[in-house]
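In: Dropping the sequence and predicted coords here.
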Amino acid sequence: MKVVVDEEKCVAAGQCVAAAMDVFDQRDEDGIVVLLSENPSPELADDVRNAAAVCPALAIHIED
């Protein structure tokens, strides 16, 4: 699994962090998503897929 984020689309809602805090964070200055792990462990796959699904801006993409 490879995770790609589009910072230009991000609206700083923080749903990704709530869903998968081991993979996503937010910049302090503006709340834009920060990808902590481009290739998260298989144990985190469900959380990452959930984060992509709940992102209101559809800024998270998963490549299998």
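Out: Ah, there it is.
In: For the rest of this, base every contact and every neighbour count on C-alpha atoms.
Out: Will do.
In: Walking through this protein, point out its helices one by one.
Out: Along the chain, the segments classed as helices by DSSP state H run 15-19, 45-54.
In: alright, now check it against this:
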Amino acid sequence: MAFVITEDCIICGTCWHICPTNSIIEYEDTYKIDEETCVECGACIKVCPNAAIVKSSKAKKEAATAEST
């Protein structure tokens, strides 16, 4: 299960600096996680000051809930 960076990202770069596999990529006005190189160590989740990184299944559930309201 991969991680995703949500719209709560404040683009601080903390996750980018901590990622041991350099799987966090700058993309337009946010960051994205490369699912192919991510080893799901969770280091990015632990250091994110805005709790903007979640497991992808949680992000999908949150998006579905937001769409239904």
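Out: Looks like it arrived, so ask away. Here the structure is a predicted model, which is why all the values come from computation and not from measurement.
In: which one of the helices of the first structure has the most crowded surroundings?
Out: Highest mean neighbour count among those (mean count of other Cα atoms under 10 Å): helix 15-19, with a mean of 20.
In: Which secondary structure elements does it sit against?
Out: Here helix 15-19 of the first structure touches strand 24-26, helix 45-54, going by 3 or more Cα pairs under 8 Å, 6 or more residues apart in numbering; DSSP states H and E.
In: May I see those arranged in TSV, with distance to residue 35 of the first structure as well?
Out: TSV is the format used below for these (distance: least, Cα to Cα, whole Å):
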stretch	distance to residue 35 of the first structure
strand 24-26	5
helix 45-54	11
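In: Buried ones in stretch 24-44 of the first structure, by neighbour count?
Out: 24-26, 32-35, 39, 44 (16 or more other Cα atoms under 10 Å).
In: still on that earlier bit, of all the helices of the first structure, which one comes closest to residue 6 of the first structure?
Out: helix 45-54 (11.4 Å; Cα to Cα).
In: who are the neighbours of the closest one, in terms of helices and strands?
Out: By 3+ Cα pairs under 8 Å, 6+ apart, helix 45-54 of the first structure packs against helix 15-19, strand 60-63.
In: Nothing else from me, thank you.
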